[in-house]
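*Asks:* sequence and predicted structure, then a few things I'm wondering about:
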Amino acid sequence: MKLAIIGLGKMGGNMARRLLKNGIEVVGFDFNQDAVNQISQTNGMIPASSVADAVSKLSGEPKKIVWIMLPSGEITENQIKDLVPLLDKGDIIIDGGNSNYKHSQRRGAWLAEQGIDFIDCGTSGGVWGLENGYCLMYGGTKEAADTIEPIAKALTHEDRGWAHVGPIGSGHFTKMIHNGIEYGMMQAFAEGLDLLKGKEEFNLDLAQITELWRHGSVVRSWLLDLTAEALAHDQELSSIAPYVADSGEGRWTVVEAVDQGVAAPVLTVALQARFRSQDSKGYSYKLLSLMRNAFGGHAVKTK
């Protein structure tokens, strides 16, 4: 089986590597030609010099499958439009980025008019997906979902970590809520650890405590694992600025809560805390920034 990946950044590049490792042929293109060359030379990816070249190298496949790993918004929108003339009816476009689910619904409806299948795939796993496998939640028709199942298995753990969750839009919707929950979990850890640090009379060792919690505790999690590992190296976080970015998913989740009339105070306050960090200072904000970097490789603002 063969597919093309457009966008070989941190996530897209690692996805290409994992697919190649698990027997899926990958044609790759990125405007950063160094990224293309590196993965081609070290992992055996088929290099492409342009999007059109990448698609042409899928000729002979029963269905051409193009996986887009680009920033949400106009870049993804334009790339999908540019792909349509290069594809045939029955071919499949997968958007594996963090697009707004409403945009995915619209794009899916438009592509259906062109005879092209669309899958919106929420992708979790961050920079660790190459080693640990990703979590994929995707929406689309059953036929398209069945077609990409071997790809999903190669990117995950074959028998788990992937699911066709519903129609077009449902994949990115599920990922949006996933990220909203993530905001709340991160905020809770950050605030709790800030309180521990603030109790100066006990002189608590946060590296010791987070490592302790990893074993048998009800709050044990991968997020805690990453936090404990980072604190083992530097508890003061002196090089990290107390600034926490928000990439959009948290905002969309809170807007969805308002639209549905569903109370989501934890998710809302977690989002607002990120806003506040952009004009404030504090240890908890440094911890939030550290966690985002640990699981997703998101840039850390330094002093």
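*Replies:* Thanks, I have it.

*Asks:* all contacts plus neighbour counts: C-alpha atoms, from now on.
*Replies:* Fine.

*Asks:* from A48, how far off is W213?
*Replies:* 47 Å (C-alpha to C-alpha, to the nearest Å).

*Asks:* what packs against the longest helix along the chain?
*Replies:* In the chain, assigned by DSSP state H, the helix with the most residues is helix 170-198. If you count contacts as 3 or more C-alpha pairs under 8 Å, 6 or more residues apart in numbering; DSSP states H and E, helix 170-198 packs onto helix 101-113, strand 117-124, strand 135-139, helix 206-213, helix 249-260, helix 265-277, helix 283-296.

*Asks:* one more structure, for comparison:
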Amino acid sequence: MNKSSFGLIGLGVMGRNLLLNVADHGFKVSGLDLDPKQVIAMQSERLEGHQLEAFTSSDDFITSLASPRTIMLLVPAGAIVDQVIESLIPKLDKGDLIIDGGNSHYLDTERREQFLNSKGLLFLGTGVSGGAQGARKGPSIMPGGDFEAYQRVAPIFEAITAKYEGEPCVSYVGRSGAGNYVKMVHNGIEYAIMQSIAEVYALFRSYGFSNTEVKSAFDRYQKGRLSSFLIEITAAILGTKDPEGKGELVDNILDKAKQKGTGKWTSQNAMDLGIAIPSIDMAVSQRALSALKELRVRLSGNKPNPEKINFNTLVEKAEKALYASFAIAYAQGLQQISEASKVYDYQIDLVSVIKLWRGGCIIQSRMLGDLATSFEKESILHLFESSHFKSALTEAVEGLRELVLSGVKNALPIGTLSSSLSYYDTLHCSDLPVNMVQAQRDFFGSHTYERKDQPGIFHHNWSL
């Protein structure tokens, strides 16, 4: 009897959809979930012609797999991943491969790889982006770890992933925890872009424009250089009616955002590396601030009435602001990945990362296609160095500047847009006021300083 070439543990919506995707492409697959309801759901969703089995028994699941076994985990990140791995080890043989497809912390991935390698088992920490719909129709996949292990599963991943101009949105990301690291930063970029879009939406609404009018603006953006998954779903959200019959649904959603940790991890790690990602940092902070709903209600007062503005003028300025914000979020995330690759010896190819983000994932956009070309042809280290983007970004930043000024004037919470602008201005300033900071540090703590006019380390005996 032919055995399954791919097994998956965790048959929630994401797991079921991914397994159906693999089965769609002619692979024989097996699924495992200890919850009988999930197994029944899996069996009911199986299509005619699928070579797919689902089990509640781990022994039956293991027996159904061809050796060397390939088993992917789609279970919640954290202790559960370790528990599943521990339960599998006694049942596996040397050379079997375990793939963690959840949002695990990259340090956990490094630890698990070392542990499993000591047992003669292979391990890949693999970021998967695209949500439940992407898992079914084609996600973006970011595998990291042992290259030979990746080669074993590559035919399956290349078959099921999204395609961009015929190219699979998957490639070997790098060694050890690189896959989960890149997915972590992907999510950080996602935070920044989502918050930037939300702040632009808030500006439109503050000027009194309806959701229908704002939707028309985002529909227009989707047809141009801002074309992306997040712009597309924003337009759809703005056009969605409340099932309770109370206008548009978005107006009745409580303004308290939740988070699962990847954005926070991105900010924490950037601090450790000494990399500035203020747009991502502020987007994470904005979610934390949103949780303080009761305090915000108590402190809120009358806002100034904004001056009248022509709708088409605002649409144009907002388009430029969003273009700049997208580019700046990508720039920050890519610089962080580049630095981490050096520090952790991940050996990440930035061009490959950009290419696998062009389709299937949450941050996919038309801009990433241009970005891939720039990084590939120009050998640049930072997006702002790109000759392809320079003129377009310079113009777009002025639109961002006008929108930020408008938001500040009208006392609107536009922290991410303003952080993006500050980041851009700071990197385009040859002289920063941190000379004063260095003098202050030397004054109170004898921390020393360097001089502009001569080499060396200096200390001054300051006095009041």
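*Replies:* Looks like it came in fine. Model, not experiment: these values are computed from the prediction.

*Asks:* pick the most deeply packed of the helices and strands packed on helix 170-198 of structure 1.
*Replies:* strand 117-124 (a mean of 28; mean count of other C-alpha atoms under 10 Å).

*Asks:* okay, how far is it across stretch 270-290 of structure 1, tip to tip?
*Replies:* End to end - C-alpha to C-alpha - stretch 270-290 of structure 1 spans 16 Å.

*Asks:* that should have said stretch 75-94 of structure 1, apologies.
*Replies:* Stretch 75-94 of structure 1: ends 14 Å apart by C-alpha to C-alpha.

*Asks:* contacts for it, please.
*Replies:* 51-52, 55, 63-68, 70, 111, 114-121, 144 (C-alpha atoms under 8 Å, 6 or more residues apart in numbering).

*Asks:* same thing but at 7 Å, please
*Replies:* 52, 55, 63-68, 70, 115-121 (C-alpha atoms under 7 Å, 6 or more residues apart in numbering).

*Asks:* what does K57 of structure 1 align to in structure 2?
*Replies:* Matched by TM-score structural alignment, K57 of structure 1 corresponds to S64 in structure 2.

*Asks:* coming back round to it: in structure 2, what stretch matches the longest helix of structure 1?
*Replies:* By TM-score structural alignment, helix 170-198 of structure 1 lines up with residues 178-206 in structure 2.

*Asks:* mean deviation of that stretch from structure 1?
*Replies:* When structure 1 is overlaid, stretch 178-206 of structure 2 sits 0.3 Å from its aligned residues on average, using mean C-alpha distance after the TM-score superposition for structure 1.

*Asks:* could I get the helices and strands packed on helix 170-198 of structure 1 as JSON lines with distance to G180 of structure 1?
*Replies:* Shown next, in JSON lines, are these (distance: least, C-alpha to C-alpha, whole Å):
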{"stretch": "helix 101-113", "distance to G180 of structure 1": "14"}
{"stretch": "strand 117-124", "distance to G180 of structure 1": "13"}
{"stretch": "strand 135-139", "distance to G180 of structure 1": "15"}
{"stretch": "helix 206-213", "distance to G180 of structure 1": "23"}
{"stretch": "helix 249-260", "distance to G180 of structure 1": "5"}
{"stretch": "helix 265-277", "distance to G180 of structure 1": "6"}
{"stretch": "helix 283-296", "distance to G180 of structure 1": "13"}
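
*Asks:* looking at those, spot the one closest to L3 of structure 1.
*Replies:* Of all these, strand 117-124 sits nearest to L3 of structure 1, with 13.8 Å by C-alpha to C-alpha.

*Asks:* average offset of the following helix or strand past that closest one relative to structure 2?
*Replies:* Next along the chain after strand 117-124 of structure 1, taking DSSP states H and E as the criterion, comes helix 129-132. On superposition with structure 2, the mean distance recorded for helix 129-132 of structure 1 (mean C-alpha distance after the TM-score superposition for structure 1) is 3.4 Å.

*Asks:* list the buried ones in helix 129-132 of structure 1?
*Replies:* G129, L130 (16 or more other C-alpha atoms under 10 Å).

*Asks:* and it, what does it pack against?
*Replies:* For helix 129-132 of structure 1, the packing partners by 3 or more C-alpha pairs under 7 Å, 6 or more residues apart in numbering; DSSP states H and E come out as helix 10-21.

*Asks:* the helix it packs on aligns to what range in structure 2?
*Replies:* With TM-score structural alignment as the criterion, helix 10-21 of structure 1 aligns to 13-24.

*Asks:* likewise stretch 132-142 of structure 1?
*Replies:* With TM-score structural alignment as the criterion, stretch 132-142 of structure 1 aligns to 137-147.

*Asks:* okay, now the nearest residue to N203 of structure 1 once chain neighbours are set aside: neighbour count?
*Replies:* Nearest non-adjacent residue to N203 of structure 1, counting by C-alpha to C-alpha, 6 or more residues apart in numbering: K197, 7.6 Å away. The tally of other residues near K197 of structure 1 (other C-alpha atoms under 10 Å) stands at 19.

*Asks:* likewise D82 of structure 1?
*Replies:* For D82 of structure 1, using other C-alpha under 10 Å, the count is 13.

*Asks:* which position in structure 2 aligns with it?
*Replies:* Per TM-score structural alignment, D82 of structure 1 is aligned with S87.

*Asks:* tell me the one of the contacts of stretch 75-94 of structure 1 nearest I240 of structure 1?
*Replies:* Distances from I240 of structure 1 to the contacts of stretch 75-94 of structure 1, taken by C-alpha to C-alpha, are shortest for L70, at 27.0 Å.

*Asks:* my guess is that closest one contacts G97, does it?
*Replies:* Yes: using C-alpha atoms under 7 Å, L70 of structure 1 is in contact with G97, at 6.0 Å.

*Asks:* under the alignment, what does G250 of structure 1 map to in structure 2?
*Replies:* G250 of structure 1 maps onto G263 in structure 2, by TM-score structural alignment.

*Asks:* go on, Q105 of structure 1?
*Replies:* Q105 of structure 1 maps onto E110 in structure 2, by TM-score structural alignment.

*Asks:* quick one: the strands in structure 2?
*Replies:* Taking DSSP state E as the test, the strands found in structure 2 are 6-9, 29-32, 52-55, 70-73, 97-100, 122-129, 140-145, 163-164, 167-168.
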